[in-house]
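Chemist: sharing a sequence plus its predicted fold:
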Amino acid sequence: MTDIRDMNAVAVRDSVDIVAQVQVADLGRETPCAGWTLADLLGHMTVQHHGFAAAARGEGADLARWKFAPAGEDAVARYAEASEEVIAAFAELDDSLDFVFDLPEFKIDPPRFPARQAIGFHFIDYVVHAWDVAATLGVPYVLRPELEDAAVRVALAVPNEDNRLAAGAAFVPALDGGEDGTALDRVLRYLGRRPDWQPTTVA
């Protein structure tokens, strides 16, 4: 598997399987994303799918496409629908991936990225967010072997500088021990997650 779109589709559909286990009573749970409940996280994951799908169709500069809303009682269904939307939008791109995405949430000027790089951003987000949801629920998440090399490569390409200290940064600074453990452990630590994370309160 070498097409980033195919790897992204696998990662996203694995996240759908994890999210399908969410119950309404779970939405207030603490997550590995500091300050976010599971409702916040699922709302973010859903709107990012919509935003990236819009970007793939040349509409990413429209900030309305990225408007956040916490997830509600229909969170699972809305997430599954948004997941298929973004997978389809990426599949519609020419195989050369010679297209530029507008991603206005990135704090650069202009916030534009080649399709292959932009889809890589999306891919690593949903590897990590699938784990976030699984850790929140206390259920297993296994990174598929065919995704491991790409996940490590894309994760390690994320700058680990002052950008991670900025308000709203996608990831916090990398943690020590980044070379230890599984490929997923390496990804999580480099992107500021503790693989052994546990909630501080009982749901």
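Modeler: The structure has been received and is ready for your questions. Numbers count the residues shown, from 1 in each chain.

Chemist: make it CA atoms for all contacts and neighbour counts henceforth
Modeler: Fine.

Chemist: residues contacting Pro114?
Modeler: Leu97, Asp98, Phe99, Val100, Phe101 (C-alpha atoms under 8 Å, 6 or more residues apart in numbering).

Chemist: I'd like the residues you listed as TSV, with distance to Pro110 appended.
Modeler: Formatted as TSV, the contacts of Pro114 follow (distance: C-alpha to C-alpha, whole Å):
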residue	distance to Pro110
Leu97	19
Asp98	18
Phe99	15
Val100	11
Phe101	11
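
Chemist: who does the longest helix along the chain touch, helix- and strand-wise?
Modeler: Across the chain, the longest stretch assigned as helix under DSSP state H is helix 115-137. Helices and strands touching helix 115-137, by 3 or more C-alpha pairs under 8 Å, 6 or more residues apart in numbering; DSSP states H and E, are helix 4-19, helix 38-56, strand 100-102, helix 145-156.

Chemist: let's bring in a second one:
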Amino acid sequence: MDRALPPYRGTALPAPRCGAGPNDRRRTAADTSAEGGIVTTTGYDTRIVADENVPTIEIIREFDAEPAQVFRAHIDPDLYTQWVGPHSMSTKITRWDARTGGAWAFASESDGTEIAAFYGSFHEVRPSERIVWTFTYTGEPDGVALETVTFEKLGEQRTRLRTLSVVADFATRDGMLASGMDSGVREGYEKLDHLLTQEPTTPAVAGPATRHFADAARFTALVESASAGEWARPSPVPEWTALDIVQHLVEWSRGFLGGAGIELPALDVAVDPVTAWKRHVADIQGILDNPAGRILSNPHIGDQPVDQAIDNFYTPDVWMHTWDLAKALGREPDLDEQRCRATLEGMAPMDRMLRESGQYGPAVPVGENATAQDKLMAFIGRDPAWQPTS
């Protein structure tokens, strides 16, 4: 995805390296042997590993951003075109359906002239975790690379990105290496570094679409982690099960959007919580990515742009109920201390109004040294020490 172009053998590439087997292939001056592979180290801690025994290339890079941010930069076409490839080229997307089973196509241009074009299919798109897709250069349609991209959370605002490309043979793999792909990789990731510093780094300062994308991805990870038997477990919300939490988020928000003239089909959460939730997330994200100037009218909030209404009322509900679902499933929730602190400061002055609305129960006492997350949950009526009974 970020290699020099074109990536496969052809007239535009140097001749492939020769040799009867892996041990006969030459190495560039930048290559060093490590762990049975050929390793090229570029700037910004980028590692390119070409396995001696199988025709693969693995690219490893760390970024100062959350997995959801790095993932979005790979599947959002407006973001992807800003960083992929070397500085000397730009990317023009002609097809982009970044979902499992979707397809894509783009061309690389230099000074307005098309240099090469590529296409492929998305075999799996798992939010903030994994992308599996094929990659084909139009000039070499029989040369198909299968790429697996993973996003590993290393800590707060830190992600390790791994891209493993598998090609048909060593000659093709070596042709890619000989094309100068390390420069394209390095420069592309430098641009991605810059893009991630320009993009909001926390949901508190992001836009509606990015904020929902990040919050929904965390909730989705919990939904996907639940076994069939865990959906009946009790939750911190009185009389609600883990399944009820998902059902609540799906049903009320889809009805809420009717105020903008958006009629979404009903989803049967009880039959298949995972499929229903992921369909729901895609529906909401699609509206946020293209609000189209629609206004949502509601007797309680008046008239608001639909993306603002979702951002003000639905997305925060997803974020807070992440705590409930994590607790119900026996997981340890992490809503981000800074965001919890800011949210509590914003809600505290509305204490009386919130209680009278009936949406929150009585505040639960907590110690002065409690975490910001525990204080926020206690404020909205949750017991931070709550644990499932079964």
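Modeler: The structure has been received and is ready for your questions. None of these values were measured; they are calculated from a predicted model.

Chemist: can you give me the TM-score here?
Modeler: After superposition, the two chains reach a TM-score of 0.72 (TM-score structural alignment, normalised by the length of the first structure), with 184 aligned residues with a C-alpha RMSD of 3.2 Å.

Chemist: tell me, how many residues neighbour Gly181 of the first structure?
Modeler: Using other C-alpha atoms under 10 Å, Gly181 of the first structure is surrounded by 12 other residues.

Chemist: what's near enough to touch the residue mapped onto Asp215 of the second structure from the first structure?
Modeler: Alignment note (TM-score structural alignment): Asp215 of the second structure maps to Ala11 of the first structure. The neighbourhood of Ala11 of the first structure, defined by C-alpha under 8 Å, 6+ apart, consists of Phe123, Tyr126, Val127, Leu147.

Chemist: state the pair within the residues you listed that is farthest apart.
Modeler: Tyr126 and Leu147 (11.7 Å; C-alpha to C-alpha).

Chemist: residues near the nearest residue to Leu192 of the second structure once chain neighbours are set aside, how many?
Modeler: Spatial nearest neighbour of Leu192 of the second structure, excluding adjacent residues (C-alpha to C-alpha, 6 or more residues apart in numbering): Trp83 at 5.1 Å. If you count neighbours by other C-alpha under 10 Å, Trp83 of the second structure ends up with 24.

Chemist: Trp83 of the second structure touches Tyr189, doesn't it?
Modeler: Yes. Counting by C-alpha atoms under 8 Å, Trp83 of the second structure touches Tyr189, with 7.0 Å between them.

Chemist: run through the helices of the second structure in chain order.
Modeler: According to DSSP H, the helices that the second structure contains are 67-75, 77-83, 170-178, 181-198, 208-225, 242-256, 273-289, 306-309, 315-328, 337-347, 351-357, 372-379.

Chemist: mean per-residue distance, the last one versus the first structure.
Modeler: In this case it means helix 372-379 of the second structure. Following the fit onto the first structure, the mean deviation recorded for helix 372-379 of the second structure is 2.0 Å by mean C-alpha distance after the TM-score superposition for the first structure.

Chemist: can you tell me what part of the first structure that helix aligns to?
Modeler: Here helix 372-379 of the second structure aligns to the first structure at residues 183-190, judged by TM-score structural alignment.

Chemist: please identify the buried residues of the matching stretch?
Modeler: By 16 or more other C-alpha atoms under 10 Å, the buried positions in stretch 183-190 of the first structure come out as Ala183, Leu184, Asp185, Arg186, Val187, Leu188, Arg189, Tyr190.

Chemist: can I get these in TSV with distance to Gln21 of the first structure?
Modeler: What follows is these, written out as TSV (distance: C-alpha to C-alpha, whole Å):
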residue	distance to Gln21 of the first structure
Ala183	24
Leu184	21
Asp185	23
Arg186	26
Val187	24
Leu188	22
Arg189	25
Tyr190	27
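
Chemist: follow-up on the earlier one: Arg78 of the first structure is nearest to which of the helices and strands packed on helix 115-137 of the first structure?
Modeler: helix 38-56 (7.2 Å).

Chemist: on contacts alone, who are the packing partners of that closest one?
Modeler: By 3+ C-alpha pairs under 8 Å, 6+ apart, helix 38-56 of the first structure packs against helix 75-91, strand 100-102, helix 115-137.

Chemist: so what's the gap between it and the chain middle?
Modeler: 9 Å (C-alpha atoms, centre = their mean, to the nearest Å).

Chemist: what angle separates that helix from helix 75-91?
Modeler: 20 degrees (axes from the mean of the first three to the mean of the last three C-alpha atoms, to 10 degrees).

Chemist: what sits up against helix 38-56 of the first structure?
Modeler: With contact meaning C-alpha under 8 Å, 6+ apart, helix 38-56 of the first structure is reached by 26-31, 33, 60-61, 65-72, 75, 78-79, 82-83, 85-87, 89-90, 93, 101-103, 115, 122, 129, 133, 136.

Chemist: circling back: need the helices and strands packed on helix 115-137 of the first structure in CSV (columns: distance to Asp162 of the first structure).
Modeler: What follows is these, written out as CSV (distance: least, C-alpha to C-alpha, whole Å):
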stretch, distance to Asp162 of the first structure
helix 4-19, 28
helix 38-56, 23
strand 100-102, 23
helix 145-156, 16
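
Chemist: and of the ones you listed, who's closest to Asp109 of the first structure?
Modeler: strand 100-102 (10.7 Å).

Chemist: list the buried ones in stretch 156-164 of the first structure?
Modeler: Those would be Asn160, Arg164, for stretch 156-164 of the first structure by 16+ other C-alpha under 10 Å.

Chemist: start and end of that stretch, how far apart?
Modeler: End-to-end distance of stretch 156-164 of the first structure (C-alpha to C-alpha, to the nearest Å): 14 Å.

Chemist: how far away from the center of its chain is it?
Modeler: For stretch 156-164 of the first structure - counting by C-alpha atoms, centre = their mean - the centre lies 16 Å from the chain centre.
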